[in-house]
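Trainee: Provided below are the primary sequence and the corresponding predicted coordinates.
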Amino acid sequence: MEVRASGARSGPGSLALALAAFALPLDSAFATGFFINQQSVIGLGRVGAGSAAGADGPSGVFFNPAGLSELGRLEPEKKTWTSFGLQVIAPRSSLRDDGSTAATPGSLGGDVPSGGRDMRNPGDPTPIGNLFFVRRLTDVPAYVGFGITEPFGLKVKFREDWFGRYDAIESSLMTINLGPVAAWELSREVTLGGGLDVQYARSTLTSAIPNPAVPGGPTPATDGKIRIRGDSWAAGYNLGLLLRPTDRTRVGLHFRSPIDHRLSGSSRVSGFTGALSAANGRSDAKAKLKLPSIVSLGVAHNLTDRLLLLGQVERYGWKRSDEVRVRFDNGGADAVRRTGFRNAWAAALGLEYAYSSALTLRGGVRFDETPTVDAYRDTTLPDQKRLWLGLGASWKVAEQWALDFAFAHARIKRADINVERTFFDGTPLASSARVSGSTRSSVNTLSFALRYAF
């Protein structure tokens, strides 16, 4: 990334806000960038297979509102369905330094080791909640629903003296999605659905800035620091279709529109002393966060009265997010950060077995592509291809109550990191840091949900 500064203060501030606008999780849920697909405990048990085909109960509000008509078919005596779910996402990862360097006036412009330790498990276990409500209308063949979800983001925190500190020390992105939906059953074979996505996003990033005046090169003890925050409200929409070509087969198609957030925030630089103390202070800026479109095609087919086969294919339009551009209120030059994101695909296959009228067992396997590319992969999102395995169960404890459980494990391919960050461009203090390393990661997710229908 190149940062052009109109002064010492806007130089590091530009860097920080560019990072903040894309402060993404180290170990997101399902790969495909930083989208959190674990909005259904039933669906997690088969790692997303068949979710667009109306196979996830009330959480169809999120995955395909047209699938809500299946609730009335499975439980025709009921008119209202609710669900509260909680997922705990626990990433495990190690990041190893492979020769990170810095070049500053203090090092006479030559590359010197930037110093810092390797890192293990910078991402703490993170709870993700969701709430769904569905109501069948009495006079027309229609359903209305509402969902509260957290579809994007997680959090990681590194030590302040780790080798990648000039890329990130703390990164977080949180979203809350409010989703009213409706579905209309045109016929026994066709249901249409759609809804709105009203979304709040908040991003925070802390990173280090190398002190260009330190003889011999910067060290963790002499670094400056910048902390930035930004938030935004934005809106999108989603559309769904559910087909029943036979009594045993359902096909669902769902489209979720892209959402563009305009983050407004501030950056604060601290830690510099002496002649560089003028770089300390606060500045305002704005940046766009472009979230992708998502297209899902799901199929559910009853092999027998007890055994259900499910599949799903998903496409994520991450290519539109290949750049982050930050504009500054003080008239400074834009800061531009390339992500190089490409579109990504995911596919899942699962089975469900109705062991009894009260107990259903399920499992699945899933493969996720990553939108990241080798040339731009960094420590905020060192993502790679993943293979998921999931297991789950549902237990109907009473006529109106049911419990869902699920566990999923992902193995992530080794990812290499090799990026350069520049500071104080266009001034005598111009400096750079190259972060080189590798990471190995895995993710475990444990989930449960309580459902109530009447």
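Mentor: Yes, it's here.
Trainee: From here on, just use CA atoms for contacts and neighbour counts.
Mentor: OK.
Trainee: what's near enough to touch residue 59?
Mentor: Remark: with contacts taken as CA atoms under 8 Å, 6 or more residues apart in numbering, residue 59 is in contact with 39, 40, 83, 132, 147.
Trainee: Now which of these would you call buried?
Mentor: 39, 40, 83, 132, 147 (16 or more other CA atoms under 10 Å).
Trainee: From those, which land in strands?
Mentor: Counted as lying in strands by DSSP state E, out of the buried ones among the contacts of residue 59, are 83, 132, 147.
Trainee: take a look at this one as well, against the first:
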Amino acid sequence: MKRILITTALLAGVFSYAGGFRVSLQGVKQLAMAHTSAHTEDASVAFFNPAGISFIPSKLSVAVGGFGAISEVEYQSLETLQSYKTENPVGTPLYAAIAYKVTNNVSVGLSVTTPFGSTVKWANDWAGKEIVQKMELKSFFFQPMISFKLNDWVSIGASYIYAKGLVDWDKSVTNLGGTLNINDEKATGSGFGLGFYFKPDDKLDVSIAYRSQVTMKAENGVATFSGVSSSILTSPQLNVGADGQDAFTAELPLVDEYTIGLTYKITPKWLVSADFNYHGWEKYNKLTLDFENAQVGNQTDKTILVSPKNFHNAKTFRIGTQYMLTNNLAGRLGYYYDESPYTDQKFIPETPSFNANVLTAGLGYKFGKLGVDLAAALSFPEARKVNNYNLNLFGQAKAKATYLGLGFSYNAF
């Protein structure tokens, strides 16, 4: 029997077609300005830099919002010239944050976000059906934090990250005459965030932040073989039992991120923001799945399957601007360039990633203590020539994505 090739981006998001599987949708106002980070008007700064909550201009601040992410990937086989498109449902990442000044110099906060997630769905008979037919991910980051204002112009902050996630992944196992589903609903991980925020005068904000790697651990995974004869299921070559189910464990690093951001007020009505992000993707060099019984690997222990990834570190460059059209209405624009963390030779359709140019825009309006923000982004991923010998994928891949966001903020006291 041929070895079953199980290559997966377990617990990996899929609608952010650049930057690996990091989804940059944690603030509507921020997205309208290229998802830049040095903004402390409300609690949405909590995800970007825990130190920033010290400079929110109110004792209590709340921010909530959500997005609609519309995306499509098209792959054309070099061998058959046949094209295949994904049929992804609309992704709905969300965020919520609250910050409170305990004293003039001590602030606490909580950020809840979905920085990894959504669904990619290929046709059941597409050229890469042995790799993936559908993958659905949901993940949540919970970040309690504290910030200390060291003086009038600088603060330091730290957060603890607790992550929960689930994955539901289908692929064809043609040599067995059926399909395989990989499912885990209880994956968890933890990490931390650190930050400094500088505000030397009313015109300049500087944000320096670090978010650590979060290693997601799937310890209750279930692999289910469907449509496979019982004689194969119970054979020594597979060894999963007549019910077609087996348990597995796995770990996936959600890599660390460094951010430097600044905002400068050119005039009282006009400001410009810029960010530089550095992602430590090279830590994601392989994915190891340890099955309880299934003989699926090619290692000394046949229950262990190692899937090479070989990602490399990647960068993102962002620039955005805001202009106050009236005392209450703000207009926003932005642009960012996001690098993919792998080459054409490492292209994987479970987490399709492209170098991308992204244009953003939005509006914000304040009704007293309440703020309403709208944002839209249009991504222009660069087409890729796929030459993945490990997966036997040779062709061209291209993508498109659109994001829409609606957010609310409330500052009291």
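Mentor: Received it, and whenever you're ready, just let me know what you need. Everything numeric here is computed off the predicted structure, so don't read it as measured data.
Trainee: still on that earlier bit, kindly reformat the contacts of residue 59 of structure 1 as JSON lines containing distance to residue 63 of structure 1.
Mentor: Below are the contacts of residue 59 of structure 1 laid out as JSON lines (distance: CA to CA, whole Å):
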{"residue": "39", "distance to residue 63 of structure 1": "8"}
{"residue": "40", "distance to residue 63 of structure 1": "9"}
{"residue": "83", "distance to residue 63 of structure 1": "14"}
{"residue": "132", "distance to residue 63 of structure 1": "12"}
{"residue": "147", "distance to residue 63 of structure 1": "11"}
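Trainee: Look up which helix or strand the counterpart of residue 264 of structure 2 in structure 1 falls in, please.
Mentor: For residue 264 of structure 2, the aligned position in structure 1 is occupied by residue 301, per TM-score structural alignment. Here residue 301 of structure 1 sits within strand 294-302, counting by DSSP states H and E.
Trainee: how far is the very next helix or strand once past that strand from where the chain is centred?
Mentor: Downstream of strand 294-302 of structure 1, the first helix or strand assigned by DSSP H and E is strand 307-316. Here strand 307-316 of structure 1 is found 20 Å from its chain centre; the criterion is CA atoms, centre = their mean, to the nearest Å.
Trainee: can you tell me what part of structure 2 the helix or strand just after strand 307-316 of structure 1 aligns to?
Mentor: Going down the chain from strand 307-316 of structure 1, the next helix or strand is strand 323-328, by DSSP H and E. Following TM-score structural alignment, the partner segment of strand 323-328 of structure 1 in structure 2 covers residues 286-291.
Trainee: Against which helices or strands is the longest helix along structure 1 packed?
Mentor: For structure 1, the helix that runs over the most residues, judged by DSSP state H, is helix 10-20. Packed against helix 10-20 of structure 1 by the contact rule (3 or more CA pairs under 8 Å, 6 or more residues apart in numbering; DSSP states H and E) you find strand 190-209, strand 224-246, strand 259-270, strand 281-291, strand 323-328, strand 335-338, strand 401-423.
Trainee: Need the winner for burial among these.
Mentor: strand 190-209 (a mean of 24; mean count of other CA atoms under 10 Å).
Trainee: equivalent range in structure 2 for that one?
Mentor: By TM-score structural alignment, strand 190-209 of structure 1 lines up with residues 154-173 in structure 2.
Trainee: and the matching stretch, how far from structure 1 on average?
Mentor: By mean CA distance after the TM-score superposition for structure 1, the fitted stretch 154-173 of structure 2 averages 0.9 Å away from its aligned residues in structure 1.
Trainee: For burial, what's the neighbour tally of residue 355 of structure 1?
Mentor: 11 (other CA atoms under 10 Å).
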